[in-house]
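Participant: pasting the structure only:
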């Protein structure tokens, strides 16, 4: 064994011993590899801070948004890239040894999970081909690499300038040398069908040792000339002497300029102490995760809980710089703008990249607004920046672009819920103005998914004229998800939420307008079949009609799943079905049938349309029907809510394995958030959008849950949930007391919760009435 091999062996052994100890903090409980077999580009995270601009992790697969990034069953690492975001990628690097461009462009290396450590904020892996141990950590905007080389040969680091990387092709870029240890440059994410404009990302690189020589290539030839390294297939290899087995590298990024990338790096990381940054990352993650403390249950259930909570804080990324500069791409031009500064000269908030808020009304609306209200406030202010820059409040922006991901005006419930819960650090007049625009002609509600250039795909004109969106839309296809009944249901709910804000704003005319439209869901309910059903532009029902046919008028769902999407008027829906008892019986039968299939359409989103899985009545692997278990409670049967939520948690959200974990479409923390809420026993059917919103009380899986309330927003200190006799078979809430007083119904209001106190739930076996 040579000296360097011995050093690496000891490091691996010590690290393995350290991380194998009994978990002592939330970070130690998180299992980042959950469901990583089914990963997509922005799904897997390791060396990243909460909402980090940098999301540094290994890439085993680099083609497309789906099935890319880090995939557990892939056996070769192609590089380590710094951006894993909605429709964005970039800055891929790879340590090499004695590599020659004249021989090959195959840079990948096999690796083995037995030599791998993955934690929130840290990733360690060993590259078998090059015999290099790689360690990764980060600040918010800077990636930090530590490499230990075993080989005596030439130590090298590859930087890819142009290549296919996840959701977008890196079509061009450039690099220039600042000193023997520093470089700056940029890459360009080519436009995609979802992100309409080419989007630059800038970088600054520093090494802790001088670069000895460089060799690069462009699409035509190998070249040592930095000015010629550009194009869709290009890159550069830095070479170093082997005077030390350790090499450190920092890479700062910015969407504004290379100078800003350097500013981000120098501000956040002005030293070379890797251990310090790694530990600071652990501390930051612990500060977020420990806002909810759980006790009781198994160690596995606690690990899975903190894995879910970690997911709830992933995916949505910071895109503004440390000084508040950001890139506005809403017009297609790269415009540099400035976030307002506070009295101390610091940005008042950040700007964000984000996937859709489609389904957020049942997930992050409740979790973020209660536990992380400061994050909610930043996101609302970020949405208002997009409104000021581009004229619309977005539903899923990417690097300063609008993407028009999914459908409707999904940001409306998020913003309305924030305001109703007392999160008021934003311009409510501007927000209301923008939301009104989104819900009227010319607004974002008119646009179907990824409809960049027209306003026809959402069928909005028919919704206003006829009270429903037809299917098919007569004008043709202009985007994705042009599914009439689903659009009608979504618009009606979102209109109801905006009506609640109109009431708060004293706008009685708008309140009446949107409350009337909130009843339009009734126009796609077919009393003959008892399902929501597509109608054509003449009003005729789709014939033949199969309520289990997938994507036939229903967005990522079938008619059975979508029928229950009336979260704002379940009493009205039950009346259409012939009364509450009939509605409960029908929904219960749907759950009994769905249980046979594990409550999901397969074990990953890619299986959802498979003929053997798509005919499921309820699907907890995607957003359209994830509220259904709590419908029982709203219709007077909380025992069925408790029974089915426990069954769903057990079958869908309990595994700790790379092969499963979310069983569907974990869209940037939405399913993680849902799992957290079901496990602590709190839910909000209408997204928490009414005045002093109500929380439905479910069946917690832990003996005690303590939620630390942010004192800058809420006065209560802690909200504690205690369960008595909480055994595996005792899943029914027999009685409930809040601050010593009995509850007549299993609900609490927002003001009660944020004032702090203790909710005590006595658990018992569920009644045999299902």
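Facilitator: Thanks, I have it. Bear in mind the structure is a predicted one, so any value in this text is a computation, not a measurement.
Participant: okay, CA-based contacts and neighbour counts for the rest of this
Facilitator: Noted.
Participant: ok, now which ones touch the spatially most central residue of the chain?
Facilitator: Closest to where the C-alpha atoms of the chain average out (C-alpha atoms, centre = their mean) is residue 668, at 1.3 Å. Going by C-alpha atoms under 8 Å, 6 or more residues apart in numbering, residue 668 touches 42, 43, 311, 312, 314, 315, 316, 355.
Participant: Second structure for comparison follows:
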């Protein structure tokens, strides 16, 4: 996207747009107006919208601006995310949480499972790599195994990846279905060996394969399993990964163990095992299909049998592309630049990477009790980065893919039933305890109050309130709510016992608000009062003298004597005092009172964004931590939209556009930080359409759309947003009409928006 650093364009005259309205004339009681004529609407993009997806966005960046995306193919929410793992010249793969960095010179191999957009690495297991040298133990050295490649040979599209490896002079092509990977290797040199290295010991940094087993079952098939744990999955005992693979053509197999070649053995077991597959030199094209499961070998074979095909790589590539087309085309847009269209559809693409489908084709999955279960009537998901995703991603899924979101909630409830507790950050088949708060409360409540309710609400409510009321045992893997006794009795988490206590207290208050909203929707009146009172506990960590939230000790004294408002301290979780200053999304009135009134809060918001703008312009600490607004992290993602609730929408629209223009671009360094499982992408998708959620409330704020027309198709309903004239300059929404009736404020309810045939018409201007 073209970057615009100016904040406000005071150029041009006020542009009054023509009403669109509905086809019937509103009555005087509507309070709205209807134009006599309807202008011709902009033409929506037609046909293939996957052409606007650039999987290389967010695969680059440096320092804290690493996007952590992978360019390899996968089906929507697919378990298989087969993608290159890379390293630099020195063999270092720092910040390769998804295995890949755009600027790296070498490809180490192609592993089958990856996380998307995270700030901590895990997965990167079961690596394949074509090699064109004689079988020898030195190949098992990463620096020998790896190959350089030319960037111009690299292609990434929805459902397809291609690259040419220099050293083996081999072109690699990949595609994938939900649980099966498809490899096609074309060896260019007939005079060199055509070998494929299989490594069961490979994992991303921080990962460790504890055990593994590979068995060559015929001259065309092999299978096995591995037990791995990574930086996040280790607390939950790691995970088992099973695979069954087949080749289109016969091969000769050689196994290896502990870096030693085992010429006569067809089976190996241990933490460092694998194989070489050798193909005839006149066999220039090699095709492999690999079925994956975290349940068992039988399920991996079943997944391969049901998702594999008759060796038609191109057909599978098109099938996966069509699966993406089916989801992405549910939103069609008009207007905007080519880069903005690309950012939008890539944002949707990245929003549909995680959570990950874990259940097999027959519904089997390994539960958090490490036993086999079956998902009856739903798809079971894992890999929920909820401290991040509750803010934007899950609200986007509630809006655009409610059935998927419903299954995700059912998956969380299955984890609670089988593991005993709702998770914080579930990965693979276990708890990680990563991050803070009880974000599942917000995810579940937000889903329920917006009418997506095909799950056991009573079981959900019981699981939510159990963690809210009961202490977490020491060393518990599920995380829970730490120091909940003190929080419940005194209103805050003790800083002398727990790091990040100010942030955790504020998260708990928001969690309690979500429970209160769930209780209200379920008719639990008494509980509403209890949890609404607790939702005000953020006030207990407000320092009225300093006008910041601060961590507090058990005796009521402030934790940090030398208070610093622009550096990360133990008061907060991944943020500064400024970045947490406005983290009360659920209670704008209460926050205003702390500041001394709405005007005082607005003044502080103005100061925050002016400081943020100056920091950005000066490029201070470009690769490091930010002092003020930091779009590369989560706590202040909502802050620009606060202006709308406070009655100053033009300021909110100004800063939302500034963020969109300066923190997103159509390039490998296209995000301001880790996408965190689609959190930043979902933020862009919402605001590009002109909407923004308040998780836990049935509201969308109207921000500043960049498209002149947006059409959403949601479970048979068609909803349109018309913002005629929207452009880089014309970004200020003056008025809004829903079906011809003027809205009193620039927000509306989910239930109001989500009616078939609805038209939300926005009047925009190029002046505030």
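Facilitator: That came through, no problem. Every value quoted in this text rests on a predicted model; they were computed, and no experiment measured them.
Participant: ok, the contacts of residue 668 of the first structure vs residue 391 of the first structure, which is closest?
Facilitator: Each of those was checked against residue 391 of the first structure using C-alpha to C-alpha; the closest is residue 355, at 18.9 Å.
Participant: quick one: the closest one is in a helix?
Facilitator: No - Residue 355 of the first structure is assigned coil when assessed by DSSP: H, G, I helix; E, B strand; the rest coil, not a helix.
Participant: re earlier: any quick ChimeraX command for the buried ones out of the contacts of residue 668 of the first structure?
Facilitator: Per 16 or more other C-alpha atoms under 10 Å, the buried members of the contacts of residue 668 of the first structure correspond to this ChimeraX selection:
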select :42,43,311,312,314,315,316,355
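Participant: Widest-spaced pair of the contacts of residue 668 of the first structure?
Facilitator: Checking the contacts of residue 668 of the first structure with C-alpha to C-alpha, the most distant pair is 311 and 355, at 13.8 Å.
Participant: any chance you could map the strands in the stretch 351-500 of the first structure?
Facilitator: 352-353 (DSSP state E, counting those that start in this stretch).
Participant: Mind jotting down where the helices sit in it?
Facilitator: Counting by DSSP state H, counting those that start in this stretch, the stretch 351-500 of the first structure has helices at residues 364-371, 373-390, 411-420, 428-438, 460-466, 484-504.
Participant: What residues in the second structure pair up with the last one?
Facilitator: Using TM-score structural alignment, helix 484-504 of the first structure lines up with residues 501-521 of the second structure.
Participant: cool, the fifth one as well?
Facilitator: Taking TM-score structural alignment as the measure, the second structure aligns residues 484-490 with helix 460-466 of the first structure.
Participant: mean deviation of the matching stretch from the first structure?
Facilitator: With mean C-alpha distance after the TM-score superposition for the first structure, stretch 484-490 of the second structure departs from the first structure by a mean of 1.6 Å once superposed.
Participant: And the contacts of that stretch?
Facilitator: Contacts of stretch 484-490 of the second structure (C-alpha under 8 Å, 6+ apart): 468, 469, 470, 471, 472, 492, 493, 494, 505, 534.
Participant: Residue in the first structure paired with the last one?
Facilitator: Spelled out, that is residue 534 of the second structure. With TM-score structural alignment as the criterion, residue 534 of the second structure pairs with residue 517.
Participant: quick check, its match in a helix?
Facilitator: Yes - membership of residue 517 of the first structure in a helix is supported by three-state DSSP.
Participant: show me the residues around it that make contact.
Facilitator: Per C-alpha under 8 Å, 6+ apart, neighbours of residue 517 of the first structure: 467, 492, 495, 496.
Participant: hang on, isn't the third one packed against residue 515?
Facilitator: This means residue 495 of the first structure. Yes - with contacts counted by C-alpha atoms under 8 Å, residue 495 of the first structure reaches residue 515, the gap being 6.9 Å.
Participant: and the two? which has more neighbours close in?
Facilitator: Taking other C-alpha atoms under 10 Å, residue 495 of the first structure and residue 515 do not tie; residue 495 has more neighbours (26 against 18).
Participant: With adjacent residues omitted, what lies nearest to the more buried one?
Facilitator: The shortest distance from residue 495 of the first structure to any non-neighbouring residue, by C-alpha to C-alpha, 6 or more residues apart in numbering, is to residue 514 (5.1 Å).
Participant: Specify the next element, helix or strand, located C-terminal of the helix or strand hosting that neighbour.
Facilitator: Using DSSP states H and E, residue 514 of the first structure falls within helix 508-517. Per DSSP H and E, the first helix or strand lying C-terminal to helix 508-517 of the first structure is strand 525-526.
Participant: After that next one, which helix or strand is next? Please name it.
Facilitator: Counting by DSSP H and E, what follows strand 525-526 of the first structure is strand 531-532.
Participant: what range in the second structure does that following strand sit on?
Facilitator: Counting by TM-score structural alignment, strand 531-532 of the first structure corresponds to 548-549 in the second structure.
Participant: For the matching stretch, give me every contacting residue.
Facilitator: 502, 541, 542, 543, 577, 578, 580, 581.
Participant: try it again with 7 Å
Facilitator: Residues from elsewhere that reach stretch 548-549 of the second structure (C-alpha atoms under 7 Å, 6 or more residues apart in numbering): 502, 541, 542, 543, 577, 581.
Participant: average gap between it and the first structure?
Facilitator: Its aligned residues in the first structure lie a mean 0.7 Å from stretch 548-549 of the second structure after superposition (mean C-alpha distance after the TM-score superposition for the first structure).
Participant: residues touching residue 240 of the second structure, list them.
Facilitator: Residue 240 of the second structure neighbours (C-alpha under 7 Å, 6+ apart): 225, 226, 227, 228, 294.
Participant: Quick one: map it onto the first structure.
Facilitator: Match for residue 240 of the second structure (TM-score structural alignment): residue 200.
Participant: coming back round to it: which pair in the contacts of residue 240 of the second structure has the greatest spatial separation?
Facilitator: The widest separation within those (C-alpha to C-alpha) is 11.3 Å, between 228 and 294.
Participant: Just give me how far stretch 555-566 of the first structure sits from the chain centre.
Facilitator: How far stretch 555-566 of the first structure lies from its chain's middle: 22 Å, per C-alpha atoms, centre = their mean, to the nearest Å.
Participant: Pull up the aligned stretch in the second structure for it.
Facilitator: Against the second structure, stretch 555-566 of the first structure falls on residues 573-584 (TM-score structural alignment).
Participant: contacting residues around that stretch?
Facilitator: With C-alpha under 7 Å, 6+ apart as the test, stretch 573-584 of the second structure has contacts from 500, 503, 548-549, 565-568, 591, 627-629, 635-636, 639.
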